[in-house]
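> Build me a model:
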Amino acid sequence: MSSQPEHPTLLIPGPIEFDDAVLQSMSHYSESHVGPGFVSTFGDTLAMLRKLFQTTDPASQPFVLSGSGTLGWDLVAANLIEQGESVLVLTTGYFGDSFADCFKVYGADVTQLKAPVGSRPQLPEIEKALKEKKYKAITVTHVDTSTGVLSEIEQLSALVQKVSPETLLIVDGVCSVAGENIEFDNWKIDGVVSASQKAIGVPAGLSISMFSGRAMKVLEERKTPVAAYFASMNNWRPIMKNYEAKKPSYFATPSPQLIHALETSLKQILAAPVSERFAKHAEVSDRIKKAVADLGLKQVASKPEDQAHTMTAIYLPESVKATDILPALAKKNVVFAGGIHKEIAPKYIRFGHMGVSVLDPKRGDVDRAIKALQDGLAECGYQKA
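From the prediction side, this is the model:
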């Protein structure tokens, strides 16, 4: 049984429910961020991230910074793109739009390739775009939490390698890392940006990313200074290298308690092959999606191959409003999220299923949520046709 106080089960697309041991490691006594104990912990954590991202290339560089997933966008836009350089942003929802906005702040020339709501840009149109113009980078949101759309990275990478191999491939993995398979080396990815509070299973507050040796070379060969201070990789890269080598180093203060929680979570994640973790997320996701279909409901992500395994975006019946079903679920101690995609926001809700809620069936989180959804819809007057 959990030692946590009784509370509603949080099943939004992040933050997620957290494991007891992860939360308990947050209560670690205070220690110096340049003391040997913490330096050792941080070094081990950076080394474990390499295994999670599936990279053995010593030139790859992990970064763990205090911040949210959004900070990852700044890392990419401020460090790898110079003013006026072209970026192709593949957009599957709200977060692709926001990544594009971040690039524009730093002066990039941004082209967005958008798909209809609930789908993703297709390889032929991506190939056409890459042939028409040279891009410094192409970005893709692996799981867009506004739509539940899953993008296919391996085939995209093969296309980029074939058509425009000099273009950097950047993946927004905020809602996918530790829940969806990402093979950093095998898929020739140049950057994955993520965060602690989703499938990695650690309270919010850490920006977690991995960049390739090629991306680091692009950084080194910049013609202009990085137009950021806290988000400058030039400031953070030597710090990360020193920590991983178990040497004390300082640029700005990290969060020791969150780093301890990340170490605990990564040890749990890597205790078994990561492939088993991804398979379990897929298995539970399939069960949830079947339950949604059995209720006569449709997903925002229309095709099975476009549906994420870490969350499900569910269209509501016309007779049911999100403002009715979400409070009904809350009364049953289950918390889902409302819609955030501006074109369809009032029409759908979002069910996040990651981490311990998926991996520890004894908790009963998923079963409780499915039952609450069934009963809540009935209470709102919905009957399957």
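
> From here on, just use CA atoms for contacts and neighbour counts.
Noted.

> elements contacting whichever strand or helix holds Val39?
Assessed by DSSP states H and E, Val39 sits inside helix 36-53. Applying 3 or more Cα pairs under 8 Å, 6 or more residues apart in numbering; DSSP states H and E, we find helix 36-53 packed against strand 61-66, helix 233-244, helix 256-269.

> Tell me the buried residues in it?
38-46, 48-53 (16 or more other Cα atoms under 10 Å).

> circling back: dump the helices and strands packed on helix 36-53 to a markdown table, plus mean neighbour count.
As requested, the helices and strands packed on helix 36-53 are arranged in a markdown table below (neighbours: other Cα atoms under 10 Å):
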| stretch | mean neighbour count |
| --- | --- |
| strand 61-66 | 23 |
| helix 233-244 | 19 |
| helix 256-269 | 22 |
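
> Could I get the full set of helices for the stretch 1-150 of the chain?
With DSSP state H, counting those that start in this stretch as the criterion, the stretch 1-150 of the chain has helices at 20-25, 36-53, 70-79, 94-105, 123-132.

> and for comparison, fold this next one:
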Amino acid sequence: MSADRKLCMIPGPIEFHEDVLASMATPATSHVDPLFVPIFGESIEMVRQVVLSEKAQPFITSGSGTLGWDMMVNLLEAGDEVLVISTGYFGDHFAECLEVYGAKITILSAPIGAHPSNEEIKAAVSAKKYKMVTVTHVDTSTGVLSDIKSVAEIVKSVSPETLVVVDGVCSVGSEEIRFDQWNLDIVISGSQKGLGVPPGLSIVIASPQAIEVFKSRKTPVPSYYSNWGKWLPIMNAYEARKPAYFATPAVQLIYALHTSLKQIIAGGVEARFAKHHQVASDFRKTVKDLGLKQVAQSEKDSANGMTAIWLPEGVTLSQLVPALAGKGVQIAGGIFKGRATEYFRIGHMGISVMDDQRQHIQKLKDALTNSLTELGYKA
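As a prediction, this is how the structure comes out:
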């Protein structure tokens, strides 16, 4: 590893554990090799454990988290009504994806840094019958944390048949998710954020209700690679420790996922939720003590895996990002439409949070504080 490599403290990809990276050094291995089959099968089972489910069906496929959006083609048919609860860039683009498959989209949004109220959500789902309601658990464009438990309660109380679809790309592995208990239907994620694995795996977790909706659809799935009719037998086979083939899985990435999931489960999922919350709260106190304001408008609506922060007057993004980079820390600019140059984003997930000895969070705090001072900012 080069000496000048910067600590990656963006909202994903995050820092990866050495054992996770070492797992990718596995020699060329067939995807139906008897040594690999149980690795894949155990990974499917451990994904279920991370979201606290006993009955959900995980799909682990090669692709980015965005592939999970496309996989909703398995549940949608042309003309289906979808309510998208949007808290930023990713909610809006999820809507754009679903429109490609013929969904009729209604977007329920809020001012930047906020999310729609429970009353607004209840009014929306009471006014029209929806096939699905989508919500971004953590929208990385704003750092807003949505209350997916309350969303599911509201939706299911009004319309038990409506599917609750959670974009958990920036929440699985860093935010509390209780799949079965909260009556969720879909959680979409990717490998490179809270799960602590290099980019390249799309992970979708589906409830029995969602699988039944897929199986009872009236029209063919208008997709080949994303088609659950192809993937469901593969997932079932590997979990039963039997080889199967539809498309070649990313063998080395699945070895890495297996290693990371073992670490997460060994450390305790509940403890992981709590540690991310504690570190995030402490980091936000540092932000406040510096006189800075975060984009999320309230503490309870603030993500535990990342923070978006408004730039102080007199400091620009083009100054701050290279200033931190010069101190060995990489952060990200904004991406909210029309406001992208007004704030910056910092990730705090995975080993940077769970392993205090690495001092990643302290290095980040020091680099931020010193960079602002050098740029003439006074708290």
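
> if we can go back for a sec, of all the helices of the stretch 1-150 of structure 1, which one comes closest to Thr145 of structure 1?
Thr145 of structure 1 lies closest to helix 94-105 among the helices of the stretch 1-150 of structure 1, at 7.6 Å (Cα to Cα).

> Of the helices of the stretch 1-150 of structure 1, which is nearest Met240 of structure 1?
helix 36-53 (7.9 Å).

> whereabouts in structure 2 does that closest one align?
On structure 2, the counterpart of helix 36-53 of structure 1 by TM-score structural alignment is residues 34-51.

> For the matching stretch, report the contacting residues that lie outside it.
If you take Cα atoms under 8 Å, 6 or more residues apart in numbering as the criterion, stretch 34-51 of structure 2 is touched by 29-31, 54-60, 172-173, 177-179, 205, 235, 238-243, 251, 254-255, 257-258, 261-262, 264-265, 269.

> cool, and stretch 100-114 of structure 1?
73-74, 77-78, 81-92, 120-121, 126, 227.

> how about 6 Å then?
Ala77, Gln83, Gly84, Glu85, Ser86, Val87, Leu88, Val89, Leu90, Thr91 (Cα atoms under 6 Å, 6 or more residues apart in numbering).

> What's the PyMOL line that selects buried ones from the residues you listed?
Filtering these down to the buried ones (16+ other Cα under 10 Å) takes a single PyMOL command:
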select buried, resi 77+83+85+86+87+88+89+90+91
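
> Would you convert the contacts of stretch 100-114 of structure 1 into CSV that also reports distance to Asp375 of structure 1?
Converted to CSV, the contacts of stretch 100-114 of structure 1 look like this (distance: Cα to Cα, whole Å):
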residue, distance to Asp375 of structure 1
Ala77, 45
Gln83, 53
Gly84, 54
Glu85, 52
Ser86, 50
Val87, 46
Leu88, 44
Val89, 40
Leu90, 38
Thr91, 35
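
> and the two most separated of the contacts of stretch 100-114 of structure 1?
Gln83 and Thr91, at 21.4 Å, using Cα to Cα across those.

> Trace Asn242 of structure 1 over to structure 2, please.
In structure 2, Asn242 of structure 1 lines up with Ala237, judged by TM-score structural alignment.

> picking up where we left off before, give me the mean distance between the helix holding Val39 of structure 1 and structure 2.
With mean Cα distance after the TM-score superposition for structure 1, helix 36-53 of structure 1 departs from structure 2 by a mean of 0.8 Å once superposed.

> circling back: which one of the helices and strands packed on helix 36-53 of structure 1 lies closest to Gln197 of structure 1?
That would be helix 256-269 among the helices and strands packed on helix 36-53 of structure 1, by Cα to Cα, at 10.0 Å.

> To which residue of structure 2 is Pro361 of structure 1 aligned?
Mapped onto structure 2 by TM-score structural alignment, Pro361 of structure 1 lines up with Asp356.

> Measure how buried that match is and give me the count.
Using other Cα atoms under 10 Å, Asp356 of structure 2 is surrounded by 11 other residues.

> One more: His93 of structure 2?
14.

> Kindly report the same for Glu6 of structure 1.
For Glu6 of structure 1, using other Cα under 10 Å, the count is 8.

> Pull up the aligned stretch in structure 1 for stretch 323-336 of structure 2.
Against structure 1, stretch 323-336 of structure 2 falls on residues 328-341 (TM-score structural alignment).

> To what extent does stretch 92-99 of structure 2 diverge from structure 1 after superposition?
Mean deviation for stretch 92-99 of structure 2: 0.4 Å (mean Cα distance after the TM-score superposition for structure 1).

> Name the residues of that stretch that are buried.
Asp92, Phe94, Ala95, Cys97, Leu98, Glu99.

> Strands of structure 1, start to end?
Under the criterion DSSP state E, structure 1 contains strands at 9-10, 61-66, 86-91, 109-114, 137-141, 143-144, 149-150, 168-172, 191-195, 206-211, 311-315, 334-335, 337-338, 348-352.

> so which of these comes closest to Ala328 of structure 1?
Minimum separation from Ala328 of structure 1 across those (Cα to Cα) falls at strand 334-335, 8.9 Å.

> hmm, who's touching the closest one?
Outside strand 334-335 of structure 1, the residues touching it (Cα under 6 Å, 6+ apart) are Pro8, Thr9, Leu10, Leu11.

> nearest residue to the third one other than its sequence neighbours?
To tie it back to what came earlier, the one meant is Leu10 of structure 1. Val335 (5.0 Å; Cα to Cα, 6 or more residues apart in numbering).

> ditto for Ile148 of structure 2
Closest to Ile148 of structure 2 by Cα to Cα, 6+ apart is His137, at 6.5 Å.

> aligned partner of the one you found in structure 1?
Under the alignment (TM-score structural alignment), His137 of structure 2 pairs with His142 of structure 1.

> tell me, what residue is most central in structure 2?
For structure 2, the residue nearest the mean C-alpha position is Val169 (1.6 Å; Cα atoms, centre = their mean).
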